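>>> Structure here, sequence nowhere to be found:
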């Protein structure tokens, strides 16, 4: 059970104090991007207002920027349990994935197979499909079970074979919240010496993650999904990173992790990333930052799951609602995708926004393979409500009231 209070959590997010409308905004759009923590904002402003500079100079502002990157890598390393030298920054997760895919082209041949999943956001599908097209490799899919919204792993040995060179899998679905059993997939991939790419964009905001324990080769995430600015993060195991060929400028650094970071980085965003991680740290307890971060993530998880249990029970008892949720016993993040009988998803989310100032998203959320398979696009895709630690019981109760009102009015 979480020991942190709603007041403590909400105090860290200045956007929640916005009062320009008659109704305060309710942010249920966390899966698409969270609000920024005050620590993140302060770190960005502090870097900008105290003088900015590029790297590797002898003067104070340049030295400060060098230290920001160094501290950013150390903070990510403590959050995800990896080495700072394994942490690279980029424009976003998608751009980093495409860059890594291009670099891996020399590792893949026409006789190889690349495995992706039907559950994933296309950012962890299309870079590897593109790699297959460029090299002539065959693409195979781990299928989603349309009844449980989990990956079907019964035929794992048939999908991941001796020909498999790369497996890309998401840690948690950004639509259904399903947390995938990565241990089975990674273990099978390692049996056949395949590389493993893990999309943790939706998982990092909710779960404590241990890169070393996962034993994957690449882990990707984005700071704007966990209370920070728009910046992508790639963690690449040093043994792979060292031999990874990168398209880069001739004078640019050859060593890891700098060699993947083409051009000047977004230094103020990296400062903001440090602040976002500080927000998580401040929620936890322990003698080291790594321990406090792990404790802080457990606090967030416990708090969110308390609200999530209520939402799940509520949605399940509405006959007009179809909830796309894995069964009991499957780990899930506090993200809920549903449809309402005879209602286009955009009609519903527009109504929530206009009448209750609720930020609730609709669409396929780039999990387009699963959307096609589950045939939700004809009605505008899913309606998605996702929780962040700044959401409250009162907001959940208001959502319940609003949804019941909407169904009474629109669903026939």
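Perfect, I can see it now. Everything numeric in this text was worked out from a predicted model, so none of it was measured.

>>> only C-alpha atoms for contact and neighbour calcs from this point on.
Will do.

>>> count of neighbours near the closest residue to residue 376 other than its chain neighbours?
Spatially, and ignoring its direct neighbours in sequence, residue 376 is nearest to residue 382 (6.7 Å; C-alpha to C-alpha, 6 or more residues apart in numbering). When neighbours are defined as other C-alpha atoms under 10 Å, residue 382 has 27 of them.

>>> same thing with the one 3 residues further on?
Look at residue 385: counted by other C-alpha under 10 Å, it has 23 neighbours.

>>> My reading is that it is in a helix; is that accurate?
No: using DSSP: H, G, I helix; E, B strand; the rest coil, the secondary structure at residue 385 is strand, not a helix.

>>> ok, back up a step: show the contacting residues for the residue nearest to residue 376.
Going by C-alpha atoms under 8 Å, 6 or more residues apart in numbering, residue 382 touches 337, 338, 339, 345, 362, 363, 364, 376.

>>> out of those residues, who has the most neighbours?
Busiest of those [other C-alpha under 10 Å] is residue 345, holding 24 neighbours.

>>> That one and residue 30: what is the separation?
Per C-alpha to C-alpha, to the nearest Å, residue 345 is found 18 Å from residue 30.

>>> How about residue 111?
Using C-alpha to C-alpha, residue 111 is found at 41 Å from residue 30.

>>> before we move on, what about residue 56?
Per C-alpha to C-alpha, residue 56 is found 37 Å from residue 30.

>>> How is the residue sitting nearest the centre point of the chain assigned, secondary-structure-wise?
Centroid-nearest residue in the chain, with C-alpha atoms, centre = their mean: residue 201, separated by 1.7 Å. With three-state DSSP as the basis, residue 201 sits in coil.

>>> Check residue 327 too.
Assignment for residue 327 (three-state DSSP): coil.

>>> ok, it touching residue 150?
No: the criterion here is C-alpha atoms under 8 Å, and residue 327 misses it with residue 150 at 9.2 Å.

>>> Between those two, which has more neighbouring residues?
It is residue 150, of residue 327 and residue 150, that has more neighbours when counted by other C-alpha under 10 Å, with 24 against 13.

>>> nearest residue to the more buried one other than its sequence neighbours?
Once flanking residues are discounted, residue 150 sits nearest to residue 144: 5.6 Å by C-alpha to C-alpha, 6+ apart.

>>> Next up, a structure to set beside the first:
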């Protein structure tokens, strides 16, 4: 294995030490939500214990809340390669996407076109279907290659016209793990149209470095509870694009900086504290992995993600090699760690996905079964009426020993 401080990493996650009747828990449910790191838990607790208040007041607890919120916006911006004013927080990625879809749909007319994909989580499909229905816009689809589990990007240029208003695409598939080349997609969109590009990065941000400027998109949304923090949503919006939109919000709420128009109602400041703690943890990890990196938070965060990517690639290849040795196991999506994140969807011949997940649970291995809101890809794979997929997901706190335990448990079914 590549040198990676796995013991120090695991010590930062209190949930990893829990057992059930003496049996260690193996958390392979990460695509649905990771465990929270100690700095995130401590930051949330500290905010609530030391006195909390709403923002905008002249008294000390409100001033502290404003400072906390500003620091959280700055930290999230550093994670994504952005500016603090271009970040909006919300309860989750889905809610933020629905808010943006409503604002964008106000500008659409009958005959305008929206492009979505058959690979995405429904949170980056249904909001656009609803917005198109309400505005009279037409929906077009980028199909998938069922055998490869990848997007048919060769179709994209022919789908783009002067009436294309939006292209919605995922950073990585939450069902198959497929990693999309967002920069290439955004480049193709901009070369052939004036459309905006909206990226669901919920599954990519936990596993690969993210730079919104390099990606060339106009919006990017992600979820801190998928990268070791609390249940929150984060939206990055290109400032000139956000400034052009009228968001649905109450009249006194701010519209400056532009992205903040999507922060409706009183925010979860304890959640923002947790985001700040999470990014503090990732910064610590980056400095541990790459002490020679430039002395900036952004550089440390990029180093952390590169280190996690390399480690996850190694344990992911170990898992894939084990899958190939199990008769009747069919993997969907890329066959190697090239072009994917460590999220794996598979079926096991003769066993319903729910039964496989239940068997793993008896071994204290936590995994999901079903469609995971990935309605379109599961349908295109012909698995909707067969119970969908079994899904396991690794992350940087997973171990080779846990991978081996999963493979042993699956082999028991054969």
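That came in fine, so what should we check first? Predicted model only: the values in this text are computed from it and were never measured.

>>> So between residue 56 and residue 30 of structure 1, which is more surrounded?
Taking other C-alpha under 10 Å, residue 56 of structure 1 and residue 30 do not tie; residue 30 has more neighbours (27 against 12).

>>> and for the lengthiest helix in structure 1, what span of structure 2 is it aligned with?
Determined from DSSP state H, the single longest helix within structure 1 is helix 289-316. Using TM-score structural alignment, helix 289-316 of structure 1 corresponds to residues 297-324 of structure 2.

>>> Could you list the buried residues of the matching stretch?
Using 16 or more other C-alpha atoms under 10 Å as the test for burial, stretch 297-324 of structure 2 gives 297-320, 322-323.

>>> where do the strands sit along the stretch 51-200 of structure 2?
87-90, 113-117, 138-142, 144-145, 150-151, 164-170, 196-200 (DSSP state E, counting those that start in this stretch).

>>> Residue 400 of structure 2 and residue 130 of structure 2, how far apart?
Noted for residue 400 of structure 2: a distance of 43 Å to residue 130 of structure 2, by C-alpha to C-alpha.

>>> let me fix that: residue 59 of structure 2
Taking C-alpha to C-alpha, one finds residue 59 of structure 2 at 43 Å from residue 130 of structure 2.

>>> Between these two, which is the more surrounded one?
Neighbour count, other C-alpha under 10 Å: between residue 59 of structure 2 and residue 130, residue 130 has more, with 16 against 10.

>>> which residue sits closest to the equivalent of the more buried one over in structure 1 in space, ignoring its chain neighbours?
Residue correspondence to structure 1 (TM-score structural alignment): residue 130 of structure 2 is matched to residue 130. Spatial nearest neighbour of residue 130 of structure 1, excluding adjacent residues (C-alpha to C-alpha, 6+ apart): residue 101 at 7.9 Å.

>>> Kindly report the same for residue 51 of structure 1.
Using C-alpha to C-alpha, 6+ apart and skipping the chain neighbours, the partner closest in space to residue 51 of structure 1 is residue 61 (5.9 Å).

>>> Residue 174 of structure 1 too?
Distance criterion C-alpha to C-alpha, 6+ apart; nearest residue to residue 174 of structure 1, sequence neighbours excluded, is residue 202 at 5.6 Å.

>>> how about the one you found, what's its partner in structure 2?
Match for residue 202 of structure 1 (TM-score structural alignment): residue 203.

>>> That match: neighbour count?
For residue 203 of structure 2, the neighbour count with other C-alpha under 10 Å is 29.

>>> Quick check: it touching residue 171?
Yes: counting by C-alpha under 8 Å, residue 171 is a contact partner of residue 203 of structure 2 at 6.7 Å.

>>> The stretch 301-412 of structure 1: helices as residue ranges?
For the stretch 301-412 of structure 1, the helices defined by DSSP state H, counting those that start in this stretch occupy 345-356, 368-373, 393-410.

>>> sorry, back to before: what's the average distance of the match of helix 289-316 of structure 1 to structure 1?
By mean C-alpha distance after the TM-score superposition for structure 1, the fitted stretch 297-324 of structure 2 averages 0.8 Å away from its aligned residues in structure 1.

>>> related to what we said a few turns ago, in CSV: the helices of the stretch 301-412 of structure 1, plus distance to residue 257 of structure 1.
Converted to CSV, these look like this (distance: least, C-alpha to C-alpha, whole Å):
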stretch, distance to residue 257 of structure 1
helix 345-356, 42
helix 368-373, 32
helix 393-410, 42
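
>>> The residue nearest to residue 170 of structure 2 when sequence neighbours are not counted - how many residues pack around it?
Spatial nearest neighbour of residue 170 of structure 2, excluding adjacent residues (C-alpha to C-alpha, 6+ apart): residue 200 at 4.5 Å. Other residues near residue 200 of structure 2 come to 27 when the count uses other C-alpha under 10 Å.

>>> Now do the contacts for residue 200 of structure 2.
The contact partners of residue 200 of structure 2, taken as C-alpha under 8 Å, 6+ apart, are 124, 168, 169, 170, 171, 220, 221, 222.

>>> From the residues you listed, pick the one nearest residue 18 of structure 2.
Minimum distance to residue 18 of structure 2 across the contacts of residue 200 of structure 2 is 27.8 Å, recorded for residue 222 (C-alpha to C-alpha).

>>> pretty sure the closest one contacts residue 93?
Yes: contact criterion C-alpha under 8 Å: residue 222 of structure 2 and residue 93 qualify, at 5.9 Å.

>>> Show me what the residue nearest to residue 376 of structure 1 lines up with in structure 2.
Using TM-score structural alignment, the partner of residue 382 of structure 1 in structure 2 is residue 389.

>>> Could you measure from its match over to residue 242 of structure 2?
Applying C-alpha to C-alpha to residue 389 of structure 2 and residue 242 of structure 2 gives a distance of 38 Å.

>>> How about residue 346 of structure 2?
According to C-alpha to C-alpha, residue 346 of structure 2 and residue 242 of structure 2 sit 39 Å apart.

>>> now residue 117 of structure 2
Note on residue 117 of structure 2: its distance to residue 242 of structure 2, by C-alpha to C-alpha, is 23 Å.

>>> One more: residue 183 of structure 2?
In terms of C-alpha to C-alpha, residue 183 of structure 2 sits 20 Å off from residue 242 of structure 2.

>>> and whatever helix or strand residue 282 of structure 1 lives in, what other elements does it pack with?
Following DSSP states H and E, one finds residue 282 of structure 1 within helix 267-283. In terms of contacts (3 or more C-alpha pairs under 8 Å, 6 or more residues apart in numbering; DSSP states H and E), helix 267-283 of structure 1 is packed against helix 38-49, helix 60-80, helix 289-316.

>>> could you dump these to TSV with distance to residue 262 of structure 1?
Formatted as TSV, those follow (distance: least, C-alpha to C-alpha, whole Å):
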stretch	distance to residue 262 of structure 1
helix 38-49	21
helix 60-80	14
helix 289-316	29
